[in-house]
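Peer 1: give me a model of this one.
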Amino acid sequence: MNKNAIEGKVVFLTGAGSGIGRATALKLSKLGARLALSDLNIESCRETAKQCAGGPHQVTLLNVAEYKRCIDTVKDAIGYFGRIDHVFNCAGINPTARDLVDCSEDYFDKLVAVNLKGVYNVTKATIPYLRSGSAIVNVSSICGVHPHKQMAIYCATKYAIIGFSKSMALELGPKGIRVNVVAPGYIETPTNASVMAGEEALKKTVEQVAIGRMGKAGEIADVVAFLMGDESRYMNGSVVEVNGGTG
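Peer 2: Predicted structure coming up:
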């Protein structure tokens, strides 16, 4: 990674309080980026900022499902930094494996509001401030590429992210703004369903991965940084699967 491609850039980053969001914030800060960090858990977001190198960095409480709040948060970031160069839409809700008949309307609404509408909200709010050379990276999932039983609603949101991102790549590409997607596989984060389910569930998950282990959040962060850098300058509308070899 060419540090100069990220150094001094301002990145608007959601879901920064933990997992892939925090790992990406740490990665980008080491490369010299200035970060507008947001999360629904403000204390976790502040902890991320403390761990980041460089700065200044901004920390904001944000529920990405609330459009007006997204507009206001983006305006606050512009007021703080003067610009936004890149966007990382990482905020999301992990799934709970359950048959569709056992899924409530509230569960459906919550996943769609955060995982899908949240990306729409932040993307729409930031577009007026982006310029040629900017990059948007959205987080889909292995569940947005391959169907999984008992995860129909989550899969629907993550498949939708890919369609949305590819359409935005066509819309924004002529302006010099690239939109790409990272699709993580089984990543070792505190909210991962296999991790929370215990050792036996974790073992079954690992058996599905050719490399033979769960991924690390930092390994996704490396790809996000690449997608924002000059080395990926001809990538637009791409979906990068980072899953250790998972069928």
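Peer 1: can we go C-alpha only for contacts and neighbour counts from here?
Peer 2: Noted.
Peer 1: which helix or strand contains residue 222?
Peer 2: Using DSSP states H and E, residue 222 sits in helix 217-228.
Peer 1: in that helix, which residues are buried?
Peer 2: 217-221, 223-228 (16 or more other CA atoms under 10 Å).
Peer 1: stretch 231-246 now?
Peer 2: In stretch 231-246, counting by 16+ other CA under 10 Å, buried: 236-244, 246.
Peer 1: what does that stretch contact?
Peer 2: 1-2, 141-142, 162, 165-170, 173, 178-186, 208-215, 220, 226-227 (CA atoms under 8 Å, 6 or more residues apart in numbering).
Peer 1: mind checking which of those are buried?
Peer 2: 141-142, 162, 165-166, 168-169, 173, 178-186, 208-209, 213-215, 220, 226-227.
Peer 1: in helices only, show me the residues you listed.
Peer 2: Residues of these located in helices (DSSP state H): 162, 165-166, 168-169, 220, 226-227.
Peer 1: could you dump the residues you listed to a markdown table with distance to residue 202?
Peer 2: Converted to a markdown table, these look like this (distance: CA to CA, whole Å):
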| residue | distance to residue 202 |
| --- | --- |
| 162 | 27 |
| 165 | 31 |
| 166 | 33 |
| 168 | 36 |
| 169 | 36 |
| 220 | 19 |
| 226 | 29 |
| 227 | 30 |
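Peer 1: from these, pick the one nearest residue 60.
Peer 2: residue 220 (23.0 Å; CA to CA).
Peer 1: who touches residue 12 in this structure?
Peer 2: Applying CA under 8 Å, 6+ apart, one finds that residue 12 lies in contact with 35-37, 74, 77, 84-88.
Peer 1: also this sequence, please, to line up against the first:
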Amino acid sequence: MSQTPSQQPERAGKERISPPKQQQSEPGLDLKMQPKADHGERSYHGRERLAGKRALITGGDSGIGAAVAIAFAREGAKVALAYLPSEEPDAQAVATVLEDAGVEVHHLPGDLRDHSYRDTLIDEAVTALGGLDILVNNAGKQISVESLLELSDEQVEETFDVNIFAMFTLSRAALQVLPAGGSIINTTSIQAFDPSDHLMDYAATKAAISNFTKSLASQAAQRGIRVNAVAPGPIWTPLQPSHGQPIEALPEFGHDTWLGRAGQPVEVAPAYVFLASDEASYVVGATVHVNGGKNQP
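Peer 2: From the prediction side, this is the model:
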């Protein structure tokens, strides 16, 4: 007899979570989540694969961005974090982990919808870090809306502004400063390939990111710069309880994957480390799927 997801044993060495119904105001804080997400604070151990490299990570205060920042730091990279000012408590918590690892960390708070901020962010990162080798375009806006009839133009514009328009701006500026061997890594999503009807605007931006990644990869390769993407599936981050999912869906979030559970940010970070490292020197225009076995191309 086949087992239902609730009866299935723990798989892949991670505990399945069933978060209680909860809701935060956007953008949400990891510090208020129940349970807290695992960014690899105690479990990620580096091997100096990014020694000497300098990275800017947008959305670096929590969730996938925080896990990437911790992994990069423990792999020897210097890190600059871009995040909303309201996310400062999470950013400080991440910075403590990075500093404990003996890694230099720089805070560059601001709103990617603000053109004056995003137009100067790459230059600020270069000044802070003394150069730039890696850009991780990770910041995202995700708001669940049941029907297109309730989806406002304002939300659509804000979602596109943060998720894809800012990516054009930052990548354009990064191409002017990244050296040959540099790397741009974009966060797309399972939503680009298997969209949920309540995430219509978010899914559309993630599909755009997937295509943008391939187009930019072709151009940037001529400069010796590699552009790739990571497509996470259901990962437990502050996006989910801050209106990113229907509140009633949270207890079973991610239970429909082949592994029967949501992923943790620490499980996504190694994909970014690989793509940023010299081990991926011949990987260009690729999308690494980290989704627990959901449908993908």
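Peer 1: quick one: TM-score?
Peer 2: Here the TM-score for the pair of chains, by TM-score structural alignment, normalised by the length of structure 1, is 0.92; 246 aligned residues with a CA RMSD of 2.0 Å.
Peer 1: corresponding residue for residue 97 of structure 1 in structure 2?
Peer 2: Applying TM-score structural alignment, one finds that residue 97 of structure 1 aligns to residue 145 in structure 2.
Peer 1: nearest the middle, which residue of structure 1 would you pick?
Peer 2: Centroid check for structure 1 by CA atoms, centre = their mean gives residue 90 as the closest residue, at 2.2 Å.
Peer 1: residue 152 of structure 1 -> structure 2?
Peer 2: Under the alignment (TM-score structural alignment), residue 152 of structure 1 maps onto residue 200 of structure 2.
Peer 1: okay, strands next: where are they in the stretch 1-150 of structure 2?
Peer 2: For the stretch 1-150 of structure 2, the strands defined by DSSP state E, counting those that start in this stretch cover 54-58, 78-83, 105-109, 134-137.
Peer 1: how far out from the middle of the chain is the last one?
Peer 2: Translated: strand 134-137 of structure 2. 10 Å (CA atoms, centre = their mean, to the nearest Å).
Peer 1: now do it: everything it contacts.
Peer 2: With contact meaning CA under 8 Å, 6+ apart, strand 134-137 of structure 2 is reached by 53-58, 167, 170-171, 174, 178, 182-187, 276.
Peer 1: my read: the match of residue 97 of structure 1 touches residue 198, true?
Peer 2: Yes: because the distance of 5.0 Å satisfies CA atoms under 8 Å, residue 145 of structure 2 is recorded as touching residue 198.
Peer 1: circling back: the helix holding residue 222 of structure 1: average distance to aligned residues in structure 2?
Peer 2: Here helix 217-228 of structure 1, set against structure 2 after superposition, deviates by a mean of 0.7 Å using mean CA distance after the TM-score superposition for structure 1.
Peer 1: start and end residues in structure 2 for the helix or strand following that helix, please.
Peer 2: With elements assigned by DSSP H and E, the helix or strand that comes after helix 217-228 of structure 1 is strand 239-242. Counting by TM-score structural alignment, strand 239-242 of structure 1 falls onto residues 287-290 of structure 2.
Peer 1: same check on stretch 69-87 of structure 1?
Peer 2: Aligned using TM-score structural alignment, stretch 69-87 of structure 1 spans residues 117-135 in structure 2.
Peer 1: return the set of buried residues in that stretch.
Peer 2: Neighbour counts using 16+ other CA under 10 Å place 118-119, 121-126, 128-129, 131-135 of stretch 117-135 of structure 2 among the buried residues.
Peer 1: same thing with stretch 146-159 of structure 1?
Peer 2: 150-159.
Peer 1: with secondary structure and distance to residue 202 of structure 1 added, can I get the residues you listed in CSV?
Peer 2: CSV is the format used below for the buried residues of stretch 146-159 of structure 1 (DSSP: H, G, I helix; E, B strand; the rest coil; distance: CA to CA, whole Å):
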residue, secondary structure, distance to residue 202 of structure 1
150, coil, 17
151, coil, 17
152, helix, 21
153, helix, 22
154, helix, 20
155, helix, 20
156, helix, 24
157, helix, 24
158, helix, 22
159, helix, 24
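Peer 1: just put the residues you listed in JSON lines and tack on distance to residue 199 of structure 1.
Peer 2: Compiled in JSON lines, the buried residues of stretch 146-159 of structure 1 are given as follows (distance: CA to CA, whole Å):
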{"residue": "150", "distance to residue 199 of structure 1": "21"}
{"residue": "151", "distance to residue 199 of structure 1": "21"}
{"residue": "152", "distance to residue 199 of structure 1": "25"}
{"residue": "153", "distance to residue 199 of structure 1": "26"}
{"residue": "154", "distance to residue 199 of structure 1": "24"}
{"residue": "155", "distance to residue 199 of structure 1": "25"}
{"residue": "156", "distance to residue 199 of structure 1": "28"}
{"residue": "157", "distance to residue 199 of structure 1": "28"}
{"residue": "158", "distance to residue 199 of structure 1": "27"}
{"residue": "159", "distance to residue 199 of structure 1": "29"}
